[in-house]
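J.: Predicted model and sequence follow; I will ask about them next.
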Amino acid sequence: MEILLEELYKTDINIEKFHTRKLFLDEKSYQINGITQTGKTKLVKNYLLGLKKSSYLYIDCRDLRIDKESLNKTLGDFCTTNKISTLVLDNYSADINIVNVAQLLICSEVHYKFDFLKALKLYPLDYEEFLAFEYKYDSTALNHFFKLGGFPSMHKVSSDERALFLQKALKNTLSLIEIDILIFCTKMMAQKISPYSIYERLKHTQKISKDKLYSSFDMLCSKGYIHQLQKVGHPKAIRKIYLCDISLKSALTIEKQFNKLFENMIYLELLKSAKDAFYDENIDFYLPSSDEVILGMPFADERMLFKKMEAIEAFLFTYQIKRVTAITMSTEGRMSHPLSDVEMVPFDIWALGD
C-alpha cells in the first residue's frame, strides 16, 4: 500500500476549467456531501491546486487498487513521514480510519457524524451557477437549462448521450431498488406520494419487502436524490415528491409533464435558498417567513392568474398572505387584489433576484 500512496502523492492533479460555485473551501476541515455529479471532486481539486504540491495527498477511496485494511495501517505514518498537512478522502466510506492531519477533507454522498468537520452540502447547479457555464447569456439560456439541468458534467456530454450518461452515473452509485424507486418518483414528480404507495406499485413487478423499500427510500432522501415537501399545518399528511435535478425526468422516463418539471425547478431554487416552504391544495409553495405564496404557472396570462386567485382566496385570507408571485416562462405583469400584492415574474428574473 505504501507504493500506491507514494504514486498518488507524486501524481499531479489536473482539472479542466473550473467555474466558481457558491460554496468555497478555506483552511478548515470539511465534510462535503452531495449526490453524484454535483462537482464535489472538482471543488476539492481546485482548492488543492492552490496549495504547495508536497503538502497534500488526494485519495479516491473507490480506487480498486486500495486494500482498506492495509490503508488503515499505513496512511497515518505515511502522512506523518511526508509532512502532509491536507488529506483528501474522496468517495469516503466508514471503514476507512480517520488520521490526524492539519486539514481533512472528505467527500461523500452520505453524511457522517464528525463533530470536528464543518459540513457543506453541494447541490446541482442552480440557475445562477448554470449561467457561468454558458458561453453567452441570452434568451436561449433558460431553454438550455431545461435541457441540461444542473449537473455540471452535462455541458461536456453530447445531446444523444445525456440520458445514458446519467443512467450510468446512477447505476455506479445506487442500488437496483434505489434506482427503481427513483424512476417511479420521476414519473410522480411534483405530486403527492407516500413510500407505502411506492411499495404497492413496485411489489407487483419485483420481490421486495416493505422494510427494504422504506429504508431505500429514506436513503435516497437522506442523500438528496429525492426531496419531500410537507403540507402546511399537517406534518403527517402525504408529502409531495421532488427530484434532485430536472434532467432526471428525460433520463429516466419518456413522459412529458412540463408543468411538473417547471414546478420542480422552482422547488430546487427554493431549496438552495434555504427558505422553509410548504404546500397546500392549489398552493404550490407557501413561504411563512415572508408571508408569500409562489405559484408555478409557466404559460399564465392575466385571465388564468385571476381564476387562480379566486381559487386560493380562502388560503390568502387565512394565512394573511402579503405577496403572491406567479413564476412564468416569460410573462410579466401585476394585478390588483384586496388581500395581496400579485405579480407575474419570468423564472430567469425571479431566480436571479434576491
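T.: Everything's here; your move. Numbers count the residues shown, from 1 in each chain.

J.: From now on I want contacts and neighbour counts done on CA atoms only, so please keep to that.
T.: Fine.

J.: I'd assumed S247 was in contact with F146.
T.: Yes: assessed by CA atoms under 8 Å, F146 is found in contact with S247 at 7.5 Å.

J.: Which one of those two is surrounded by more residues?
T.: S247 (21 against 15; other CA atoms under 10 Å).

J.: what residues are up against the more buried one?
T.: The neighbourhood of S247, defined by CA atoms under 8 Å, 6 or more residues apart in numbering, consists of F146, K147, L148, G149, G150.

J.: I figured the third one hits V157, correct?
T.: Right, the one you point to is L148. No: at 9.4 Å, L148 does not count as touching V157 under the criterion of CA under 8 Å.

J.: Find the residue at the geometric middle of this protein.
T.: Residue closest to the mean C-alpha point of the chain, counted by CA atoms, centre = their mean, is Y123 at 3.7 Å.

J.: Got another one to weigh against that:
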Amino acid sequence: MEILLEEFYKTDLIVEKFHERKVQIDKKSYQINGITNSGKTQLAKNYLLGLKKSSYLYIDCSDIRINIKLLNHSLNSFCFVNKIQTLILDNYIQDIEFVNVSQLIVISDIHYEIDILETLHLYPLDYEEFLAYEHKYDSSALNHFVQLGAFASMHKINADERILYIQKMLQLALTPIEFDIVILAAKFISQKISAYTMYERLKSIRKISKDKLYSSFELLIKKGYIHQLQKFEHSRAVKKIYLCDTSLKTALSTEKNFARLFENMVFLELLKSQKECYYYEGIDFYLPKDDTILLCKPFVDERRLFKKLESIEPFIFTRRVKQITVISMNKESSISHPIAKVDIIPFDIWALGD
C-alpha cells in the first residue's frame, strides 16, 4: 500500500481553467457534498494547487487498487513521515479511518454525520456562476442556460452528444431503481406527486417492492438529485417535485412543457439562495419571511395575469403579502394592484439581483 500512497503523493494534480464558485474552502476541515458533476473534485483540487506540493495528499477512494484494510494500516504513518498537513479523501468510503492531520477534507455524494467536519454543499451552477462560462452577457446567455442547464461540464460537450452524456452520467452515479425514479420525476417536474404514486407507476414496468421504492426515493432526496417542496401550512399534503438540474428533463423525457421547466429553474435559484419557501394552490412559491409571492410566467399575458391575481387575492389579503414578483423570460414592467406591489421581472435580472 505504501507504493500506491507514494504514487498518489507524487502525482501532479491538473485542473483545467477553473471558474470561482460561491462556495470556498479555507483552512478548516470539511466534508463536501453534492451530486455527480456538481464540481466537488474541481473545487478541492483547485484549493490544493494553492498549497505547497509536499504538504498535501489527494486520494480518490474509488481507485480499485486501494485495499481499505491496508490503507487504514498505512495511511497514518505515511502522513506522519511525509508531514502531510492536508488530506483529501475523494469519493469517500465510510470504512476508511480518519488520520491525524491538520486539515481533512472528505468528498462524497452523501452527507455523513461527522462531528469534526463542517459541511459544504455544492450544487450545480447557479445563473450567476454560469455566466462565468459565457462569452457575452446578453439575452443569448439566458437562452444558453435553458439549453445547457447548470452542469459546468456541458460547456465542453458537443450539442449532438449532450443527451447521451447526461444519461450515461446518471447511469454511472445511480442504481437502476434510482435511475428509473429520476426518469419518472422528469415527467412530473413542478407537479405534485407522492412516493406512493411513483411506486404505482413503476411497479407496472419493473419488479419493485414498496419498501425499496421508498428507500431509493429518500436516498435520491438525500443525495440531492430530486427535491420536494412542501405546501404552506399543510405538511402532510402531497409535495411538489423538482429535478437537481433542468437539463435532466430534456435528457430523460420527450414531453415538452416549458412553463414547468421554467418553474424548476426558479426553484433551483431559490434552493441555492437558501430561501424558505412553500407552494400553495395557485401560487408557485410563497416566501413567508419576505412577505412575497413568486409566480413563474415565462411568457406573460397581462390579462391572464390579472385573472390569476384575482384567484389568489384571499391568500394575498389574509397573509398580508407585500410583494408579488412575476418572473418572466424577458418582459419587465409593473402593474397596479390594490393590495400588493406587482412587478414583472426577467429571470436573469431576478436571479442576479437576488
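T.: Yes, it's here. Bear in mind that the values here come from a model prediction, so they are computed numbers and not experimental data.

J.: Now the TM-score, please.
T.: For this chain pair, the superposition-based TM-score is 0.99 by TM-score structural alignment, normalised by the length of the first structure; 354 aligned residues with a CA RMSD of 0.7 Å.

J.: Which parts of the second structure are helices?
T.: Remark: helices assigned in the second structure by DSSP state H are 2-10, 40-48, 68-81, 127-130, 139-148, 162-173, 176-187, 195-202, 210-223, 247-252, 258-272, 302-311, 313-318, 347-353.

J.: can you redo those as JSON lines with distance to K28 of the second structure?
T.: Compiled in JSON lines, these are given as follows (distance: least, CA to CA, whole Å):
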{"stretch": "helix 2-10", "distance to K28 of the second structure": "21"}
{"stretch": "helix 40-48", "distance to K28 of the second structure": "12"}
{"stretch": "helix 68-81", "distance to K28 of the second structure": "18"}
{"stretch": "helix 127-130", "distance to K28 of the second structure": "24"}
{"stretch": "helix 139-148", "distance to K28 of the second structure": "33"}
{"stretch": "helix 162-173", "distance to K28 of the second structure": "28"}
{"stretch": "helix 176-187", "distance to K28 of the second structure": "33"}
{"stretch": "helix 195-202", "distance to K28 of the second structure": "38"}
{"stretch": "helix 210-223", "distance to K28 of the second structure": "23"}
{"stretch": "helix 247-252", "distance to K28 of the second structure": "34"}
{"stretch": "helix 258-272", "distance to K28 of the second structure": "22"}
{"stretch": "helix 302-311", "distance to K28 of the second structure": "48"}
{"stretch": "helix 313-318", "distance to K28 of the second structure": "45"}
{"stretch": "helix 347-353", "distance to K28 of the second structure": "29"}
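
J.: List just the one of those that sits closest to L229 of the second structure.
T.: helix 258-272 (9.1 Å; CA to CA).

J.: relative to helix 176-187, how tilted is that closest one?
T.: Interaxial angle, helix 258-272 of the second structure versus helix 176-187 (axes from the mean of the first three to the mean of the last three CA atoms, to 10 degrees): 120 degrees.

J.: Outside of helix 258-272 of the second structure itself, list whatever touches it.
T.: By CA under 8 Å, 6+ apart, helix 258-272 of the second structure touches 123, 126-127, 189-190, 242-246, 249, 277, 284, 296-298, 347, 351.

J.: Repeat that for stretch 12-28 of the first structure.
T.: Under CA under 8 Å, 6+ apart, the answer for stretch 12-28 of the first structure is 42-47, 49, 103-104, 118, 120, 122, 129, 132-133.

J.: measure F8 of the second structure to C79 of the second structure for me?
T.: Distance of F8 of the second structure to C79 of the second structure, given as CA to CA, to the nearest Å: 12 Å.

J.: okay, the two: which has more neighbours?
T.: Higher neighbour count among F8 of the second structure and C79: C79, with 21 against 15, using other CA under 10 Å.

J.: got a list of what the closest residue to the more buried one other than its chain neighbours touches?
T.: Leaving aside its sequence neighbours, C79 of the second structure sits nearest to V101 (CA to CA, 6 or more residues apart in numbering; 7.4 Å). Remark: with contacts taken as CA under 8 Å, 6+ apart, V101 of the second structure is in contact with C79, I84, Q85, T86, L87.

J.: Identify the residue of the first structure aligned to V101 of the second structure.
T.: Aligned counterpart of V101 of the second structure in the first structure: V101 (TM-score structural alignment).

J.: Please verify my assumption that Y123 of the first structure contacts I35.
T.: Yes: counting by CA under 8 Å, Y123 of the first structure touches I35, with 7.4 Å between them.

J.: list the contacts for P288 of the second structure?
T.: E276, C277 are the contacts of P288 of the second structure under CA under 8 Å, 6+ apart.

J.: of the helices of the second structure, which approaches C61 of the second structure most closely?
T.: Here helix 68-81 is closest among the helices of the second structure (CA to CA), at 8.9 Å.

J.: next one: that closest one to chain centre, how far?
T.: 34 Å (CA atoms, centre = their mean, to the nearest Å).

J.: could you give the angle of it to helix 2-10?
T.: Using the same axes, to 10 degrees: helix 68-81 of the second structure against helix 2-10 is 50 degrees.

J.: And for helix 68-81 of the second structure, what's in contact with it?
T.: Outside helix 68-81 of the second structure, the residues that reach it (CA under 8 Å, 6+ apart) are M1, E2, L5, Q85, D95, I96, E97, V99, N100, V101.

J.: One more pass at 7 Å, please.
T.: M1, E2, I96, E97, V99, N100 (CA atoms under 7 Å, 6 or more residues apart in numbering).

J.: Relative to K231 of the second structure, which of those residues is nearest.
T.: Of those, the one sitting nearest to K231 of the second structure (CA to CA) turns out to be I96, at 40.6 Å.

J.: what about the closest one, how many residues close to it?
T.: I96 of the second structure: 16 neighbours (other CA under 10 Å).

J.: ok, now K260 of the first structure?
T.: 19.

J.: Please report the distance of it from S222 of the first structure.
T.: 23 Å.

J.: swap in L142 of the first structure?
T.: In terms of CA to CA, L142 of the first structure sits 29 Å off from S222 of the first structure.
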